[in-house]
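below are the sequence and a predicted model for it; my questions follow.
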Amino acid sequence: MPKTYANLMQKFDDLGIKVSTIRHAPVFTVAEAQDLRGQVPGAHTKNLFLKDKKDNFFLVTVDEEAQVDLKTIHTRIGASSRVSFGKPEKLMEYLGLVPGSVSVLGVINDEEHQVKVVLDEALMHNEIINAHPLSNDATTSIGRHDLLRFLASTGHEPLILKIDESNPT
């Protein structure tokens, strides 16, 4: 059974991580989520749940405005082949999430470490990073260093790579 919002908040408390969460109407796309700008400071994310032909799974988290080249990203993230989007059944099995709620915080459910986490280096220049807290009807703000501590506590050491094609850094 996937962990709940309460489980996630307890994990943050156990780690001494302070977060803030706002509730809102469910959002299914970055465009819908952009209506919330101004209410929630910090970087807003989009997340790609990807797989290669050998069934290696990746969760790529970038800034909501990032441009990701799905034809070449496999060369950066260590995939064995070009990638495609992972099926909803695997998203639920590994991260306990449904489409529209994909979030880096979902790794709390990946106790078998089936998913490699990739964070865009430009995203990590932001002090505050916003993500869905396991459902798309809320947004949780977490400090970037706290996000890394959270990921480490789940056994996920993220790759921090240049993924955003629109960012020249």
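Great, that's in hand.

going by C-alpha atoms from here, please, whenever you check contacts or count neighbours.
OK.

confirm that Leu119 sits in a strand.
Yes: per DSSP: H, G, I helix; E, B strand; the rest coil, Leu119 lies within a strand segment.

show me what contacts the residue nearest the centre of the chain?
By C-alpha atoms, centre = their mean, the chain has its centre lying nearest to Val104, at 2.4 Å. Applying C-alpha atoms under 8 Å, 6 or more residues apart in numbering to Val104 gives the contacts Asn47, Leu59, Thr61, Val117, Ala131.

let's bring in a second model and compare:
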Amino acid sequence: MDATSAHQDSLPISSDALLARLHDWGLSYRLHTHVPLRTVEDSQAVEHEFMVPGEKALRIKNLYLRDKKKRNYLVTLEQTRDIDLKALAAELGGGTLSFGSADRLMEHLGIRPGAVSPLAMINGAESGVTFYMDAAAKEAEVIYMHPLVNDRTVAMSRADTMAFFDRIGVTVHWLP
């Protein structure tokens, strides 16, 4: 199965259920539907269709990583930021990092490859995934991210994004 909304009912929490929870919690978002986006390049090709001119937005990329001690991490970075996994491992205080498998991604974050998103911490919080976010998010007005599927993007204010993390009991660790 792919990571689109056509298969969302096979996820532990569907995209529709997540969006309903955001609404019920009083967290605002703008929802955009589009072709499936699997890479930063895919995103850059269509983001002009829904980004608001002049908006101080953070467009992101996400890495699901695991260390040798079997600790799981979700790392959210500004989409054009270069990342050195060795340096990141030192920053996280762990050993060598590797990308988590598709099976582990589903087990720990409840999503498929191509839909990795900070919003997946709704599942990751219960699985012990540690969340790291680029400090650039502190300056953003709006954060664009997938709501557990890769053919939808939500734009949420930074304040509502942080309120989401508070609501699900996730501590945001900031990466300089």
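Now that the structure is in, tell me what you want to look at. No experiment lies behind these values; they were computed from the predicted model shown.

report the TM-score for the pair.
In this superposition the chains share a TM-score of 0.90, using TM-score structural alignment, normalised by the length of structure 1; 161 aligned residues with a C-alpha RMSD of 1.3 Å.

from the contacts of Val104 of structure 1, which land in strands?
Within those, residues falling in strands by DSSP state E are Asn47, Leu59, Thr61, Val117, Ala131.

hang on, the earlier thing: show me which pair in the contacts of Val104 of structure 1 is furthest apart.
Farthest-apart pair in the contacts of Val104 of structure 1 is Val117 and Ala131; separation 14.2 Å (C-alpha to C-alpha).

which residue lines up with Arg76 of structure 1 in structure 2?
Aligned by TM-score structural alignment, Arg76 of structure 1 pairs with Glu91 of structure 2.

picking up where we left off before, just the ones in strands among the contacts of Val104 of structure 1 now: which is nearest His24 of structure 1?
The closest of those, once distances to His24 of structure 1 are taken by C-alpha to C-alpha, is Ala131, at 12.9 Å.

measure the equivalent of the closest one over in structure 2 to Leu92 of structure 2 for me?
In structure 2, the residue matched to Ala131 of structure 1 (TM-score structural alignment) is Met145. Distance of Met145 of structure 2 to Leu92 of structure 2, given as C-alpha to C-alpha, to the nearest Å: 23 Å.

tell me which of these two has more neighbours.
In this view Met145 of structure 2 and Leu92 are compared by other C-alpha atoms under 10 Å, and Met145 has more residues nearby, 25 against 16.

so Leu31 of structure 2: helix, strand or coil?
Under three-state DSSP, Leu31 of structure 2 falls in the strand class.

repeat that for the one 5 residues further on.
At Pro36 of structure 2, secondary structure determined by three-state DSSP is coil.

give the contact list for whichever residue in structure 1 pairs up with it.
Counting by TM-score structural alignment, Pro36 of structure 2 corresponds to Pro26 in structure 1. Going by C-alpha under 8 Å, 6+ apart, Pro26 of structure 1 touches Asn136, Asp137, Ala138.

mind doing that once more with 10 Å?
Glu32, Ala33, Gly100, Ser101, Ser135, Asn136, Asp137, Ala138 (C-alpha atoms under 10 Å, 6 or more residues apart in numbering).

next, work out how far apart it and Glu32 of structure 1 are.
Going from Pro26 of structure 1 to Glu32 of structure 1 by C-alpha to C-alpha gives 9 Å.

next one: Lys87 of structure 1
According to C-alpha to C-alpha, Lys87 of structure 1 stands 22 Å off from Glu32 of structure 1.

neighbour count for those two, which is higher?
Legend: neighbour count by other C-alpha under 10 Å for Lys87 of structure 1 and Glu32, higher for Lys87 (14 against 11).

what's the counterpart of the more buried one in structure 2?
The equivalent of Lys87 of structure 1 in structure 2 is Ser101 (alignment by TM-score structural alignment).

is Leu85 of structure 2 in contact with Ser98, as I believe?
Yes: using C-alpha atoms under 10 Å as the test, Leu85 of structure 2 is close enough to Ser98 to be in contact (8.2 Å).

what do those two both touch?
Leu65.

hmm, back to that, can you redo the contacts of Val104 of structure 1 as CSV with distance to Leu8 of structure 1?
Formatted as CSV, the contacts of Val104 of structure 1 follow (distance: C-alpha to C-alpha, whole Å):
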residue, distance to Leu8 of structure 1
Asn47, 18
Leu59, 18
Thr61, 18
Val117, 18
Ala131, 12
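
appreciated, that's everything.
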